[in-house]
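Asker: any chance you can model this:
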Amino acid sequence: MKKILLLTTGGTIACTGGGAGYAPTLDGSALLSYVPEVRGLADIELTGILNIDSSNMQPEDWELIAKTIRDAEDRYDGIVIVHGTDTMAYTSSAVSFMTLGLRKCVVFTGAQIPISKEGSDGRENLLDAVCTACSSGLTGVYVVFGGKIMPGCCVSKCDTEARAAFQCVNRREVGCVHQGKLRIFEYPSAPAGRPEWHIRVDNRVLLWKVTPGLSPDLLDACIEARYKIIILEAFGVGGLPMLRNSFLPKIIEWRERGILTVVTSQCHRGRCDMTIYETGRLALNQGAVCAGNMTREALLTKLMWILSITEDTDEIIALLRQNCCGEFGL
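Answerer: Here you go, the predicted model:
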């Protein structure tokens, strides 16, 4: 029987009701009491490292999770992490980059409805996650939710209510799982180069959504806050305002101050290609970098991870363009 570590961090799956609203209170033992059949799949050991609403998850918590995985990897066949859904895609992306040397299967899961409530999806998701973590053919970080097995660096939460809350963006799901049976569509390729663990992120990266009428002057606060990278969520394939409320002067100013501008699309699917329209090319000519087709969660966390490795602009761009763990869509 496989030996699986179940890490709990809180989230909706662990919530109970109270006068102030739902809050995570259940520990790992309580969660498993709702899914006793899990004990028949694997030898489960429990560790609670956090017990928070995932809206409170911070970059230092990502580091804690990654360190816990590193320290436990050699003692278990797989690891399941129970996490709130609201920021799960950020955490799974960040952990994907920080654990490139991972040789085991790490699975994130959670629920849209507390496991203690009738009709909860938490029971099925937890069972599916443990089943996936027991797979000897999968290595790396995954999100298992609603019966889908998805790469941790290619998912986004796309629905606040549906059981299929997460979607695999710009690539196919790795597989599916139902009632203890796995079906793998395609095994992910190994990370590029010599994968190494680097468990650190630098949060001096800002993600800002561009909207009609937005004054670029609002972003002057980024300079005072000492941000090193600004990600602009642009229109369509990478268009930015260049007439009224033009972003071009700010991109030039940021470049002169050593701040890198990275542009991605607001669209959920497809790629950012700033060579198509004049508005995109003007930004490229002044040093802006096009992000390609990563999810916003992967882009933000990858740049935080890269910034903890180097602050050299050319090196940041080179690492950004490297497909480290399958974060670029197909």
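Asker: CA only for contacts and neighbour counts going forward, please
Answerer: Noted.
Asker: now for the longest strand anywhere in the chain, which elements pack on it?
Answerer: Determined from DSSP state E, the single longest strand within the chain is strand 43-52. Helices and strands touching strand 43-52, by 3 or more Cα pairs under 8 Å, 6 or more residues apart in numbering; DSSP states H and E, are strand 3-10, strand 23-24, helix 28-33.
Asker: what's the angle between the longest one and strand 43-52?
Answerer: With axes from the mean of the first three to the mean of the last three Cα atoms, to 10 degrees as the basis, strand 3-10 and strand 43-52 are set at 20 degrees to each other.
Asker: sequence B follows; please return its structure for comparison with A:
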Amino acid sequence: METTSKKKHICVLATGGTIASRPTPNGLMPALSGEDILAMVPDLRARCDIDCVQLLQLDSTNLQPEHWIRMARAVAERRTQYDAFVVTHGTDTMAYSAAALYYMLENIDRPVVFTGSQLPAGVPGTDAEQNLLTAFHAALGGRAGVYIAFGGRVMFGNDARKLCTMQLTAFGNINRPLAGCFAGGRLTWLAEPPVSTGAFRLHDQLDTRVGVLKIVPGLPPKMLEAFVNAGFRAVILEGYGLGGIPDQESPMNFLPAFQYAKDHGCCLVCTTQCTYDGVDMDSYEMGVRAQQLGVEPGGTLTTEALLPKLMIELAEEV
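Answerer: Below you'll find the model as predicted:
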């Protein structure tokens, strides 16, 4: 961690989550402030100057795209005042929020690091302190970009996914190498961040008319038509394997539904239900036919990354 004579200035954006929770008669609920959480790890203030902004106080299950906008604007408004940002966040939707800010904070020139915990701060066995230390090491490391720091790992913000409901190593990096790892009180960087190619730009407009449809055996194609009829401008299709979706050889042939979506101006993007490797819609006939009807391959991006990316692109269409 940085120990130069001039301490770095870090802004913590607290949003609630398990890390801030306390028991109630109805289960865990966010109750601790960001300042409360920081007080449990006094070593942090010995290493850097910290300001804490209580942006939200929510279980992350209740976070919506409007909250991504609040987070992104909070960073953008304070960007030149701080060396880095740490966002404390619930685990359930952290991957969505980190991916959203990854795209919303284009060419961000300092670190923005998300973290949280599987167990509330201050309880026996909690992972909160270790995750905060990992996040602050990443923040003070100075590598620009949006990251998730969790379970001794630092992941790029658009390639993380919550894989475990209980284990402390809850998040995994998907289709990209780890950005770094934290062990023995030391952060080791393992991969370089993407090179910025321009000035910082905030994308704070989102079109939330983006749906996700998981393809399962027996799912009628009319489900996709229902998304179109409900006014969705884009639908992410979670297909099988490399991007397989039933075609003319199946009684649940989706090809006419693809044409229906195309005729009504609804963008379709296909990803995979598999965790790793992404889609390749050129491998099988069904994928080729789907592309001929306008279905776009999502490549190696996860649903968590595709969702906010599409929301931004739709909002900025001329």
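Asker: just the buried residues of whatever helix or strand comes next after the longest strand of structure 1, please?
Answerer: Using DSSP states H and E, the helix or strand that directly follows strand 43-52 of structure 1 along the chain is helix 59-72. Using 16 or more other Cα atoms under 10 Å as the test for burial, helix 59-72 of structure 1 gives 59, 62-67, 69-70.
Asker: so where is helix 59-72 of structure 1 in structure 2?
Answerer: Aligning helix 59-72 of structure 1 against structure 2 (TM-score structural alignment) gives residues 65-78.
Asker: just how off-centre is the matching stretch within its chain?
Answerer: 14 Å (Cα atoms, centre = their mean, to the nearest Å).
Asker: so how much does it differ from structure 1 once superposed?
Answerer: Compared with structure 1 after fitting, stretch 65-78 of structure 2 deviates on average by 0.3 Å (mean Cα distance after the TM-score superposition for structure 1).
Asker: what is the nearest of the buried residues of helix 59-72 of structure 1 to residue 183 of structure 1?
Answerer: residue 69 (25.2 Å; Cα to Cα).
Asker: quick check: nearest residue in space to that closest one, chain neighbours excluded?
Answerer: Distances taken as Cα to Cα, 6 or more residues apart in numbering put residue 79 closest to residue 69 of structure 1, at 7.6 Å, once the chain neighbours are dropped.
Asker: helix, strand, or coil at that neighbour?
Answerer: strand (DSSP: H, G, I helix; E, B strand; the rest coil).
Asker: ok, the one 10 residues further on next?
Answerer: Reducing the assignment at residue 89 of structure 1 to three states with three-state DSSP gives helix.
Asker: just tell me what it corresponds to in structure 2.
Answerer: In structure 2, residue 89 of structure 1 lands on residue 95 (TM-score structural alignment).
Asker: ditto for residue 18 of structure 1
Answerer: By TM-score structural alignment, residue 18 of structure 1 lines up with residue 24.
Asker: again, but for residue 253 of structure 1
Answerer: In structure 2, residue 253 of structure 1 lands on residue 260 (TM-score structural alignment).
Asker: got the contact list for that match?
Answerer: residue 225 (Cα atoms under 8 Å, 6 or more residues apart in numbering).
Asker: tell me which element it is part of?
Answerer: Using DSSP H and E, residue 260 of structure 2 falls in helix 255-263.
Asker: next secondary structure after that helix?
Answerer: Assigned by DSSP H and E, the successor of helix 255-263 of structure 2 is strand 267-272.
Asker: for the stretch 151-300 of structure 1, what spans make up the helices?
Answerer: 220-224, 248-256, 278-285, 296-307 (DSSP state H, counting those that start in this stretch).
Asker: okay, and the first one goes to which residues in structure 2?
Answerer: Meaning helix 220-224 of structure 1. The aligned range for helix 220-224 of structure 1 is 225-229, by TM-score structural alignment.
Asker: what's the average distance of the matching stretch to structure 1?
Answerer: Mean for stretch 225-229 of structure 2 is 2.6 Å (mean Cα distance after the TM-score superposition for structure 1).
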